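Trainee: Dropping a prediction and its sequence here:
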Amino acid sequence: MNGRLEGRALWTVFAALMLGMFLAALDQTIVSTALPTIVGDLGGLNHLSWVVTSYLLASTVSTPLYGKLGDMVGRKPVFLVAILIFLAGSMLAGLSQSMTELIGFRALQGIGAGGLMVSAQAIIADIVPPRERGRYMGLIGSVFALASVAGPLLGGFLVDSLSWRWVFYVNLPVGALAVLIVVTRLHLHTPTVRHKIDLLGAALLSAGVASLILVTTWGGSQYAWGSTTIFGLAVAGVLLLVAFVWQETRAPEPILPLGLFRSRVFAVSNAMGFTIGMAMFGAIVFIPLYLQLVYGASPTSSGLRLLPLMAGLLVAAIASGRIISRIGRYKIFPIVGTAVLVLGMFLLSRLGVGTAPWLASVYMAVVGIGIGLVMQVLVLVVQNDVQPRDIGVATSTATFFRSMGGSFGVAIFGTIFATRLADQLAQLPRSVTARLGSGVHLQPEQAKQLPPLVHADFLQAFAQSLHGVFLWGMAIAAIPAVLAWLLKEVPLRTTVAPVAEASSEEALAGATPEPRLQQPAVRRAGAAP
């Protein structure tokens, strides 16, 4: 293939990358509606949460490693390895005969998923200049929005129509199509310089991140926050990450070059990603619970009722991406997006037992618009800020900080909610609290069985507790709203890689620079969707 990918060839490859990312995002949510059926078939109720946790843990831990590997050995082979691992995990998960096997194969899926998320976005950075990349990043944001809604719906349909095993088998034909397109249509330069992988750094980072994610997953549920297990994991996680930072200062080729954080753009963008992840994931996880308890919606119906939020995210992400590509400036979008997110969190804090469904939909749409205006823009910003040799690391770091922020957000807001709910219930008569216990683990179906007066008291206590969660979400969302003003606007490059740097790197590698990496971007009619 001569020259840079353009027109139909570019959109064909982009579609394959989107399919890969869609599968990875879909498998975060598609299992939820199948869990009761899986337990009925395989047993292992006590380990049920690990079906979700193992996937989250493996995908988050593997994210930084894939970014560095892509920079070192080439993104196409890394993407193909990731999707093959993901598909192998999907097939084996579908064939599982015990809960232990399913948890292990879900972890294998997660290892592949971490590479799909990072490699796909890094490949887009290889084939599309930053100035044009906004429109594509907007579409990537829409993939996550679609997957979050489609996951529970598709999972429920497959369980009802076929079997829970098809929740995993459905990935195989879609993934095979993505592999075929990438193998035959995507031609990227593969570095020829020999690299030394920082294995110790990778091990320290993986162990440290795993420990902290287990703290946020287990704290307040399996173990009390003050328990020896949680305290030990927290201390171990912090010490391992300190050791990782020390290792990165002395490694010839660090997994995460700490020098990148000397750039204000890189540091501010990742700080924003972390805090937005906290506010977004931490608060939004309670919206389906509100819909189920207050409006009596089924799990599937509550997924559909999230459509306004996802529609707001989708429209804002695509529109902002197209505008960025047109004007070549991005700073206004994080500023406006974070301000809208703060407003959206405040509006969610006004949700009550008597709130009309249409008004709740408006509030959710506002939150979606705020997220859509800022989330994918941050990835574009860090990619534009670093040298092409660090694109993979920059992409994986942005994804990693957002995921870690989400994990901490879910844990922190879960604790806030549980504490406030316990305080609210303590104010009710003993005859009511005797039926409710702590109230935290009360399922929507159980709540419906309560006597009318007890049910009404519980809903009021639940709504009051949610107010605090969303107000804290608003406070945390205010942090990136301030940081957005500190974000320096760096002109978006109109080439995929600076000619001088690409030439010097290729000369060192003893290879010839590929023309597609040096040609300036040409605005093409009909290139955008």
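Mentor: Arrived safely, thanks for sending.

Trainee: can we go C-alpha only for contacts and neighbour counts from here?
Mentor: OK.

Trainee: How about residues contacting stretch 315-325?
Mentor: 131-139, 141-142, 330, 333, 368-370, 372-374, 376-377 (Cα atoms under 8 Å, 6 or more residues apart in numbering).

Trainee: residues of the helix or strand that residue 11 is a member of that come out buried?
Mentor: Secondary structure assignment for residue 11, by DSSP states H and E: helix 7-26. Neighbour-count burial for helix 7-26, counted by 16 or more other Cα atoms under 10 Å, picks out 10-14, 16-26.

Trainee: Filter the contacts of stretch 315-325 down to just the buried residues.
Mentor: The buried subset of the contacts of stretch 315-325 (16+ other Cα under 10 Å) comprises 131-139, 141-142, 330, 333, 368-370, 372-374, 376-377.

Trainee: what residues are up against residue 399?
Mentor: 63, 118, 379.

Trainee: My assumption is that the first one lies in a helix; please confirm.
Mentor: When you say that, I think you mean residue 63. Yes. Judged by DSSP: H, G, I helix; E, B strand; the rest coil, residue 63 forms part of a helix.

Trainee: Quick check: chain neighbours aside, which residue is closest to it?
Mentor: residue 114 (4.8 Å; Cα to Cα, 6 or more residues apart in numbering).

Trainee: Tell me how far the residue nearest in space to the middle of the chain lies from residue 169.
Mentor: When Cα atoms, centre = their mean is applied to the chain, the residue found nearest the centroid is residue 403 (5.4 Å). Look at residue 403 and residue 169: by Cα to Cα, to the nearest Å, they are 26 Å apart.

Trainee: before we move on, back to that, does the residue nearest to the centre of the chain sit in a helix or strand, and which one?
Mentor: Applying DSSP H and E, one finds residue 403 within helix 391-426.

Trainee: angle of the strand or helix carrying the residue nearest to residue 63 against helix 391-426?
Mentor: Per DSSP H and E: residue 114 is located in helix 99-127. Put simply, helix 99-127 runs at 130 degrees to helix 391-426, going by axes from the mean of the first three to the mean of the last three Cα atoms, to 10 degrees.

Trainee: Against that first model, consider the following:
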Amino acid sequence: MDKSMPEKNRPTDLTEVAADQPQMDQREVLKSIAGVLASFFAAMLAATIVSIALPTIMDVLGGSQTDFNWVLSTTLLANAATTPIWGKMADLFDKKKLLQAGILVFVLGSLLAGLAWSIPVLLFARVIQGIGMGGLTAMGMAVIGTVIPPRERGRYSGYFGAVMAVSTAAGPLLGGFIVDSPLGWRWCFFFGIPISLLSMILIHRTLHLKHVKRPVHIDWVGAILLTTSVSILLIWVSYVGKDDYFGWNSWQTYTMVSTVILLALALLLVESRVPEPIIPLKIICTRTTSLAILASISIGVGMFGTGAFIGQYFQIAREATPTMAGLMTLPMIAGNYFGSVFSGQMITRFGRWKIYLLIGSILNIAGLGLLGTMHHDTEYWILACGMFLNGVGMGFMLQNLVLSVQNTVKVTDIGAASSSVAFFRSVGGSAGVAVLGALLSRNVADLISESLAAKGQLSAAPATEDSLNLSGMPDALRLVVEAAYGEATGIVFTVSAAVAVIAFVCIVLIKEVPLRKTV
């Protein structure tokens, strides 16, 4: 029990358990989380639809590779910065109402994104979407952690994994179909709105959680420090080293990095003193949680990087239509579905979870390494094998890392603990997309310059290095750009595979604790 709380405000174990739903059978639980699964499906669908539609969106709105990266990064950043805030509020307020609020924010962002007429407006809308997705992510984990004991949670985490896999599969296919249809790319954002509203109705009718009021202390200072530090870090990562912006050895770099360090130190000081910290240090500093967080950061780099750049590779380097690009990612989706469902069922049956994390981390490294061999003309079956291995590895790891943390904390801390893992995974994804996107852009520029120099056309390079407007290029120049994207994307996946080794090391060091059978 937390000694810093006054005795009269300190909940007893019985009160903590009473604050949550009593244990229910599988049918009752499925009914109660139906709306949660629907809202999670809408959020994941929005993310995966956009990954396939973005090359077309950039072409229509006149965006560059940097804009491409930021349309993805802004959502991940907003998701990352707000997930621990939502998670902390889940431990203080009614989870059901917070989940519904997250859905409304997500709907608002989706509506604005669909109406966007320029890149800046689209970026603003994606920030709002990300805030809503942070609520859906944190609340979904908190609800599962509230109503289901850890020993049974593997099965339901498998259901979340299955929803993730289905939405990931439906997203590229549906996104490609919508972009190629008379509806146009704007309906990639509008499509999730009715699903989200339907999920609100389901949540209102089926999800019934008991809530015990606790003393409320919102850590607003910590929230501001957290959001500001992560934002400055990702802005620096996105633009450093680019000729049009600033270099590594520049006053902008020194200013931004120093500011991030000072804000991080201030955040640690604040979080160690406030009664209800956004990032609970006493939780994230435990062995299991800290290792799970480091592993999640590593996984986030590969997960979001794969989703962001594989669809772009198929459309730019291999001239696939959006629909065909979605179909070509099916091996990754099938692997994710299998890994999520199979590991969830096995964990529930036998109560062992670490072995699946180990296998998943190895498969993830193998899959990313195989994708790292890609060129613009690599045979598809090689890419399919890499995507399948990567998908199975992700399916084995994503939900089960959260499960390992939930099993080690008090029920009243499940929201904060779960959202902390999700937060750092999203930070890893945000940084990964930014860094890998910058790496991709730089290598594409170098490869284009080398190719044009060999043909005596170097003067054409500056206009094409960061452009995604392929439809406006002459055929000869377009072929050069396509080949450059193919070669450069392989480098991105090689770097992702190296980062994935960190997750393997962390998982090896995690101590397996038997799953408890009570909430």
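Mentor: Yep, it's here. This is a predicted model, so every value here is computed, not measured.

Trainee: Need the TM-score between these chains.
Mentor: The TM-score (TM-score structural alignment, normalised by the length of structure 2) is 0.84; 493 aligned residues with a Cα RMSD of 3.3 Å.

Trainee: and the helix holding residue 114 of structure 1 with helix 7-26, angle?
Mentor: Using the same axes, to 10 degrees: helix 99-127 of structure 1 against helix 7-26 is 150 degrees.

Trainee: chain center to helix 99-127 of structure 1: distance?
Mentor: Put simply, helix 99-127 of structure 1 sits 12 Å off its chain's centre (Cα atoms, centre = their mean, to the nearest Å).

Trainee: quick one: the next helix or strand after it to helix 7-26, angle?
Mentor: Using DSSP H and E, the helix or strand that follows helix 99-127 of structure 1 towards the C-terminus is helix 130-161. With the same axes, to 10 degrees applied, the angle from helix 130-161 of structure 1 to helix 7-26 works out at 50 degrees.

Trainee: helices or strands next to helix 130-161 of structure 1 in the packing?
Mentor: Helices and strands touching helix 130-161 of structure 1, by 3 or more Cα pairs under 8 Å, 6 or more residues apart in numbering; DSSP states H and E, are helix 7-26, helix 166-169, helix 299-304, helix 307-327, helix 357-385.

Trainee: want to throw the ones you listed into CSV with distance to residue 483 of structure 1?
Mentor: Formatted as CSV, those follow (distance: least, Cα to Cα, whole Å):
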stretch, distance to residue 483 of structure 1
helix 7-26, 28
helix 166-169, 40
helix 299-304, 32
helix 307-327, 19
helix 357-385, 12
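
Trainee: before we move on, back to that, so which of the buried residues of helix 7-26 of structure 1 is the closest to residue 338 of structure 1?
Mentor: Distance to residue 338 of structure 1 across those (Cα to Cα) is lowest for residue 25, with 23.3 Å.

Trainee: residues contacting that closest one?
Mentor: Taking Cα under 8 Å, 6+ apart as the test, what residue 25 of structure 1 contacts is 143-144, 147-148.

Trainee: one more time with 10 Å
Mentor: 19, 113-114, 116-117, 143-148, 151 (Cα atoms under 10 Å, 6 or more residues apart in numbering).

Trainee: Out of the residues you listed, who's the most crowded?
Mentor: Among the contacts of residue 25 of structure 1, residue 113 has the most neighbours (other Cα atoms under 10 Å), with 35 neighbours.

Trainee: The counterpart of it in structure 2 and residue 262 of structure 2, how far apart?
Mentor: Under the alignment (TM-score structural alignment), residue 113 of structure 1 maps onto residue 133 of structure 2. To residue 262 of structure 2, residue 133 of structure 2 is 28 Å away according to Cα to Cα.

Trainee: before we move on, the earlier item: just confirm the residue nearest to residue 63 of structure 1 contacts residue 395, I think it does.
Mentor: No. Using Cα atoms under 10 Å, residue 114 of structure 1 is not in contact with residue 395, being 11.7 Å away.

Trainee: Overlap of the contact sets of the two?
Mentor: What both residue 114 of structure 1 and residue 395 touch, as defined by Cα under 10 Å, 6+ apart, is the set 63-64, 66-67.

Trainee: Dump the residues you listed to TSV, plus neighbour count.
Mentor: Shown next, in TSV, are those (neighbours: other Cα atoms under 10 Å):
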residue	neighbour count
63	29
64	28
66	28
67	29
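
Trainee: Could you work out the most separated pair of the residues you listed?
Mentor: Greatest spatial distance in these: 63 and 67, 6.6 Å, computed using Cα to Cα.

Trainee: Give the residues shared as contacts by the two.
Mentor: Counting by Cα under 10 Å, 6+ apart, the residues touching both residue 63 of structure 1 and residue 67 are 114-115, 117-119, 393, 395-397, 399.

Trainee: now these in JSON lines, with distance to residue 496 of structure 1?
Mentor: Formatted as JSON lines, these follow (distance: Cα to Cα, whole Å):
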{"residue": "114", "distance to residue 496 of structure 1": "24"}
{"residue": "115", "distance to residue 496 of structure 1": "22"}
{"residue": "117", "distance to residue 496 of structure 1": "20"}
{"residue": "118", "distance to residue 496 of structure 1": "18"}
{"residue": "119", "distance to residue 496 of structure 1": "16"}
{"residue": "393", "distance to residue 496 of structure 1": "16"}
{"residue": "395", "distance to residue 496 of structure 1": "15"}
{"residue": "396", "distance to residue 496 of structure 1": "18"}
{"residue": "397", "distance to residue 496 of structure 1": "20"}
{"residue": "399", "distance to residue 496 of structure 1": "21"}
